[in-house]
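**Student:** Turn this into a model:
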Amino acid sequence: MTPPQPCPDANDGPVTVALVDDEALVRAGLRALINAEDDLRVVAEADDGTGVLDLARRTRPHIVLMDVRMPRLDGIQATATLVSSLDTPPKTIVVTTFENDDYVYGALRAGASGFLLKRSRPEDILAAIRLVASGDALLFPAAIRTLAATHAQPAT
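**Tutor:** The predicted structure follows:
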C-alpha cells in the first residue's frame, strides 16, 4: 500500500476545500470557520453527492468535507466515485453526526482519508483539514478503538 501523500500544491498557497452537505446551515458554518483561516479557503460547495465529481473537476480542491447522509447520492458513494474517476482525486474527510461503525468502514473502503464527527470542536475540524492535507489520515478516537478491537489479532 502506498503511504498517504500530501495534497499537490498545498504548499503553494492556501489549502482549498470543497463542502458537500445537504444542510445549508452546516455549509455556511463550515465556510465561515474555514475562510477565517489564512491557510485555508473554501472554493466550492454542493448540496448532494451527485454534483461532487463535476465540482472536483472544475475547482480541483485539495480537500472535500463530505457529509455521509445526503439525498440521491450519499457521501460514501460520492467518495468512491471521486477516487475511481479522477487520476488525482482530492483527499476526502467524511463528516457525520452519527457514530456508526458501518459508516467508518464504508468511508475507508471508498477511499476517504478521514472520518470526523460534526460535533467536533471547531479547532479540531481545522486541525483535521490540515492533517489530511499534509498526507496523514484521520479517525475520531472512538472509531480507532473500535477498529483496533475488531481487527486485533490475538498474540500467538
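**Student:** hey, let's count contacts and neighbours off CA atoms from now on
**Tutor:** Noted.
**Student:** which residues touch residue 30?
**Tutor:** Neighbouring residues of residue 30 by CA atoms under 8 Å, 6 or more residues apart in numbering: residue 19.
**Student:** how much space between it and residue 105?
**Tutor:** 24 Å (CA to CA, to the nearest Å).
**Student:** now residue 126
**Tutor:** 23 Å.
**Student:** Please identify the buried residues of the helix or strand harbouring residue 52?
**Tutor:** Assigned by DSSP states H and E, residue 52 falls within helix 52-59. By neighbour count on 16 or more other CA atoms under 10 Å, the buried set for helix 52-59 is 52, 53, 55, 56.
**Student:** and if you look at stretch 27-47?
**Tutor:** Using 16+ other CA under 10 Å as the test for burial, stretch 27-47 gives 27, 30-31, 33-34, 40-47.
**Student:** let's see this one next to it:
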Amino acid sequence: MPYVPTPKPVVDRMLELADVDETDVLYDLGSGDGRIVIRAARTHGARGVGIEIDPDLVKKARKNAKEAGVADLVEFRQGDLFEADISEATVVTLYLLPSVNQKLRPILFEQLSPGTPVVSHDFDMGRWAPDRTVDLEGDTVYRWTIPEEIPEDLDE
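**Tutor:** Next comes the predicted model:
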C-alpha cells in the first residue's frame, strides 16, 4: 500500500472522536511518519505505539517523535500489522485500504477489549457499521467500538 499521510485536521478529528486522553495507549496500524501517535502524545498526553512495515518510515517516525519531545511516550515498531500484538491498545487508528481493514477486523475483535474505539481515516470496515461518521471537506472519519459480543455476520 502506498504511504499517504493523514492531514493534520483529520488527525485531530480522529483523536477527538476516539476521546483520547492521558490514560490511553493508542496503536496506529500503518503508522507512516508517526504523526497520529506523536499528536496523541503531544496534545493528549497519551502513550502510543506505531506499527509500520517500511523501515525508512519507522526511522522517520522515531526522529519526528524525538523532535516533538515525546520520544518517552511513544514507540515505533517495524513489522507486519497482521502479526502485531495490539492487545494493550485502548484506542486503534487506521488509514488503510478497505480490503486491509476488513482483513484486520477479526484481529481487532480477537485482541481488543470491548469498548475500545477504532477510528479510520477515509475507509470503512464493510458490513461493520460505524458508530459515527464525520465528513471533513473531502475526508471522512469513521469510529467503531469493539462490541461485547461479535455479531455473527461479522465474525468471519
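**Student:** Overlay them and tell me the TM-score.
**Tutor:** The TM-score (TM-score structural alignment, normalised by the length of structure 1) is 0.42; 103 aligned residues with a CA RMSD of 4.3 Å.
**Student:** name the helices or strands packed onto the helix holding residue 52 of structure 1?
**Tutor:** Under the contact definition 3 or more CA pairs under 8 Å, 6 or more residues apart in numbering; DSSP states H and E, helix 52-59 of structure 1 sits against strand 40-46, helix 75-85.
**Student:** Who are the packing partners of the shortest one?
**Tutor:** By that I understand strand 40-46 of structure 1. Using 3+ CA pairs under 8 Å, 6+ apart as the test, strand 40-46 of structure 1 ends up in contact with strand 15-20, helix 24-35, helix 52-59.
**Student:** any idea of the angle that strand forms with helix 24-35?
**Tutor:** 160 degrees (axes from the mean of the first three to the mean of the last three CA atoms, to 10 degrees).
**Student:** on that earlier part again, for the buried residues of stretch 27-47 of structure 1, give me CSV that also has distance to residue 79 of structure 1.
**Tutor:** Output for the buried residues of stretch 27-47 of structure 1, formatted as CSV (distance: CA to CA, whole Å):
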residue, distance to residue 79 of structure 1
27, 18
30, 19
31, 20
33, 23
34, 21
40, 21
41, 20
42, 18
43, 18
44, 16
45, 15
46, 13
47, 14
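**Student:** What is the most widely separated pair among these?
**Tutor:** Across the buried residues of stretch 27-47 of structure 1, the longest distance by CA to CA is 20.5 Å; it joins 40 and 47.
**Student:** buried sites along the helix or strand hosting residue 131 of structure 1?
**Tutor:** For residue 131 of structure 1, the element it lies in under DSSP H and E is helix 122-133. Going by neighbour count (16+ other CA under 10 Å), the buried part of helix 122-133 of structure 1 is 125, 126, 128, 129, 130, 131, 132, 133.
**Student:** Residue 55 of structure 2 and residue 62 touch, don't they?
**Tutor:** No. Look at residue 55 of structure 2 against residue 62 with CA atoms under 8 Å: they stay out of range, at 10.6 Å.
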